[in-house]
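Q: sharing a model prediction with you, sequence too.
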Amino acid sequence: MRRSPLPGLMTVTRRRFVLTSQAELPGQGHPDRRRTLAVSCLGVFLLVVALTALNVALPEIAGDFDAEIDDLQWIVDSYAVVFAGLLLAGGALGDRIGRRAALILGFAIFAAGNGFGATAGSVNVMIIARVIAGLGAAIMMPATLSAISEVFNNQDRGRAIALWASLAGAGGAFGPAIGGWLITISGWQAVFVLNAALAVLGLVGARVWVPVLPGQRTGRFDIIGTVLSVAAVGCLVYVAIEGPGHPLAVTTISAVIGSFVFIAAFIAHERRTPDPLLPLSLFDDRDRVAGAGTLVIAAIGFNGVLFVAALLLQIGWQETALVTGLLLVPIGVIEVIVANTCMPLSERFGVSNVITFGLVIMAVGYVGMGLVPEGNRPVFIVAGLVAGAGNGLAIPLSVDRVVGEVEPAFAGSAASLNDMSIELGASIGVGVLGAIQRIVFEAQLDEGQSTLVSDIASDESRSAFRAASNAGLFFAAGAMIVGIFVARRTRSGPEPVATVAGTQS
């Protein structure tokens, strides 16, 4: 049984997610709880769609801008670096200014970034637009979960957060198909226009429907911690993207050194400051550390595979954007379905065992995707279903471990830690798997042959690109095996069983 050591701490049940507050909401909760839930679900759906829909648009963007693979990596990761680097700051900001204000600010910045992205005429301009959108996402994402926790009572809060999580999964499931459909009827710009339009809708909804939820945390905002966290994440992702191709370059070595220096400085600063961005006591629980590590590794595989597979299908297989999106949809759909069964399975077989099994079948699915012959759509779908099922087992239970027992005033920071683990893994996954794809592809080309994505047209070059993509998929499978050892480094003793707030299981 997993108990909260102090009254009013946030607990998570394996049957349902529950974030408790110190003062119970009377009756059915806040009168505007369902409207707040609608706005929060729109926000998390939008953020996931913004990531997955863009993957399908990358080949067309590459053609318009004469981009190489590393250009596409930075278009994707510029968003993810800022998103991951500022998630802790975004959660802490919401703890201070309130959830409604954080939602409005996040939606507004996200809409501006995507509107700017739709007008981009070069890779550099698009990267700037993605950075702006990432800033908005970092403010919005923690507020979507924290707002739900504040307006629902204990009885209904679990179901509300389960719906929130399902909408996140639905964004991953249908994002590629939405992106493929928009590109088919219009162009890559339509993906950004849709994101901006949905963000405006969310902004209006937050302004009209979400009640004023005052901040629960006082004290000075940790600006130094924010700068150090962004610098550390930026250095890590730079090494992931540029390091494999230029391991001895001055910039790569500087980024490696910077990663260690900024991480060490961040930890030292957070230990000293009275108002930390990230309370380091969260890491005293080995279950939480194992959960965060598992999320990072699972996201490395899952998001890196989506990046590589979207390019493989459109360039290596010559599928259309719409067909590519449809081939990737089953991965997300099965993830949502399986995620709703993982809690009962964990009660029967144990959390570590279910997560381990999930990582194993993720690895099997990624290997299968890499071994599928060109054009064999049914087998590719089956391999994707296997990988998606594994993700559906591993991710929710790892989230359960991360967002365990934490004071309500730090609910935003705890949610941010969970989100940052996933986004950091996503950034590294796109960087590493994309780098492997690029390096293996370029190694097979003749000297002087073009490396532009839009120039991959001959049978020989497409064959080389397929082999390079498969190398990335195989690497993702290996990462999942490493994840097993991380997932099983938990506290000693019997498997913990989480409690519903105020009850026992």
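A: Looks like it came in fine.

Q: alpha carbons only for contacts and neighbour counts from here, please
A: Will do.

Q: just the strands in this protein please.
A: For the chain, the strands defined by DSSP state E occupy 11-12, 17-18.

Q: buried residues, stretch 466-481. List them.
A: With burial defined by 16 or more other CA atoms under 10 Å, the residues of stretch 466-481 counted as buried are 466-481.

Q: what's the closest of the strands of the chain to N391?
A: Among the strands of the chain, the nearest to N391 by CA to CA is strand 17-18 (18.0 Å).

Q: the closest one: how far from the chain's middle?
A: Put simply, strand 17-18 sits 20 Å off its chain's centre (CA atoms, centre = their mean, to the nearest Å).

Q: ok, back up a step: so which of the buried residues of stretch 466-481 are in helices?
A: 466-481 (DSSP state H).

Q: here's the one I want to compare it with:
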Amino acid sequence: MPLFANTPAEKMTEPYPRRWWALLVLCLSLLIVVMANTSLVVAAPDLTQDLGLSSSDLQWVIDGYTVPYAALMLVLGAIGDKYSRRGALILGLLIFAAGSVMGGLVDETGLVITARAIMGVGAAVVMPATLSLLVAIFPRAERAKAITAWSATSGLAIAAGPVAAGWLLQDHAWGSTFLMNVPIAVLGVVGALVLVPPSKAKGMGRIDYVGGLLSIASVGSLVYATIEGPHFGWGTGPITAAVVAGLSLAAFIVWELRHPNPMLNVRKFKERPFSGSMLAVLFFFFGTFGSIYYSTQFLQFVLGYDALETGIRLLPLAGAVFVGAAVTGKLAPKLGVKLMVGTGMAIGTAGVFLLTQIESGSTYTDFLAPLLLLGFAIGLSLSPATDTIMGAFPESELGVGGGANDTALELGCALGIAVLGSLLATSYKDKLTELVGGHLPAAAMDTAKDSVGGGIAVAEQVALNPQGGAQQAQALLGAVHESFAHSIAHTSLIGGIIMAAGTLIVIAVLPGRKRVAKHRQEQTDGTARQTETVGAA
């Protein structure tokens, strides 16, 4: 009996019979790509101690993954469209696995960052391939449900990464958090060969590589400047990157408007459903990932939970994602994208604002409601927005559509962690300086102000002093905890205001349900006319 996966999706007259099994493979592939970011957060203390990382080193161990991941998705999505979406998925998983093996075996900072960059390249191939294959395999009537499952997997990965990494770190070194990706990637490759049908765009012209290079330069430079500038100062490097990003973006827009077969048809941003959904993904992940980033630090450094305990306490967020996904699956067809996305963003904004109540005496229960609201908001908003974005692209550009969606998502995450993380660090330094003043030697004070982990480390050293060290250490530790709690509350206020503004912008841009239906009908009629013209020719 021949495997269904040997028949190209484009040649099937009936829906692909193994499509739900294929979706499982796509979600599994997505899972490890997202877990690669969240799992490293809980492994950061072990990495820092073992490799002697500075704050700059640690930032680039984390973000060495983000820059190629965000910059390459659009181009690699187009290449997958032209040559093979399934082939792109398999190749991306293999690259990802290779980077994971390297990261798990090396013990030098530069090599760990290189391994993370290789993983980021693999992720940039995998992410758009999962979405383009999903849309190619599923008929329109089932596509929203499939995208809901895809979106819910992202929420699951947020909690699954720390849980899996925390469990491994109980008995193994930090390298195990890299190596755990390898068997999952191998399983994904086998699953893709057996269950996912081959797929590529029909009648796709030459790839616009100039536009692709300009997109890489603009997004990559923007992400680099966003990471480096707020954290380490706006020196020559970040300023140069910001200028390159602006010039490259302008050149990209001009080139794409004039090119007969552009990498990304920028005129799509005139379509309110598309542009509104892209903004929703960007703003939403700006606020949610930034909030999760510093909430996780509070659980570890202030409340003293280890990696596994922290991961377990993020599980309610994953559960709330599934509840939100179930709700949006039922209500989105009836109420429309605008109401579902707007409501989800408003709920997420409320979750961020709740974090303004965090104090030095706060416990896990004070984080539970914000985590539940953020998880429910992810489940409620992400799948309708993603479905709208993918619906704006024809069959020949599904990889580009997936790349556009995922670039907005990853850019939002990078901006959220960088901008809100920078505000967090500045607020923490100012408050700690106010509380501690000149009671510490300059070198120790600099270390304590660098991060909450640095402050705790200094307090541990002070405690070793036999002459009143314990009392001084307790006072310093209290000041560190109070400063970090203050910085979370202050940063959450600013993050919530940005989220609220983004919510209002998205609600203003997204059209109502009737306009969306009319727009989709116009797209369908246009596609039918194009098909008739080709047939007549």
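A: Cool, the structure landed. From a predicted model like this one, the values you see are computed outputs, not experimental measurements.

Q: for the strands of structure 1, which one ends up most surrounded?
A: Stretch with highest mean neighbour count among those: strand 17-18 (a mean of 28; mean count of other CA atoms under 10 Å).

Q: what range in structure 2 matches that one?
A: Across structure 2, nothing matches strand 17-18 of structure 1 (TM-score structural alignment).

Q: next one: stretch 258-271 of structure 1
A: Counting by TM-score structural alignment, stretch 258-271 of structure 1 corresponds to residues 244-257.

Q: and G180 of structure 1, what's its match in structure 2?
A: Checking TM-score structural alignment: G180 of structure 1 goes with G166.

Q: surely that match meets Y305?
A: No - using CA atoms under 8 Å, G166 of structure 2 is not in contact with Y305; the gap is 10.5 Å.

Q: compare these two and say which is more crowded by neighbours.
A: G166 (25 against 17; other CA atoms under 10 Å).

Q: on that earlier part again, now, the most widely separated pair of the ones in helices among the buried residues of stretch 466-481 of structure 1?
A: Checking those with CA to CA, the most distant pair is R466 and I481, at 23.4 Å.

Q: in CSV: the strands of structure 1, plus distance to A394 of structure 1.
A: Shown next, in CSV, are the strands of structure 1 (distance: least, CA to CA, whole Å):
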stretch, distance to A394 of structure 1
strand 11-12, 16
strand 17-18, 15
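
Q: V379 of structure 1 is nearest to which of those strands?
A: strand 17-18 (35.0 Å).

Q: just checking, what packs against the closest one?
A: Secondary-structure packing of strand 17-18 of structure 1 (3 or more CA pairs under 8 Å, 6 or more residues apart in numbering; DSSP states H and E): strand 11-12, helix 154-185.

Q: apply 6 Å and report the result again.
A: helix 154-185 (3 or more CA pairs under 6 Å, 6 or more residues apart in numbering; DSSP states H and E).

Q: mean deviation of the helix it packs on from structure 2?
A: Helix 154-185 of structure 1 differs from its equivalent in structure 2 by a mean of 3.0 Å after superposition (mean CA distance after the TM-score superposition for structure 1).

Q: just the helices in the stretch 251-400 of structure 2 please.
A: 272-297, 307-313, 315-335, 337-354, 364-391, 398-415 (DSSP state H, counting those that start in this stretch).

Q: burial of the equivalent of I358 of structure 2 over in structure 1, as a residue count?
A: Using TM-score structural alignment, the equivalent of I358 of structure 2 in structure 1 is V372. Number of residues near V372 of structure 1 (other CA under 10 Å) recorded here: 16.
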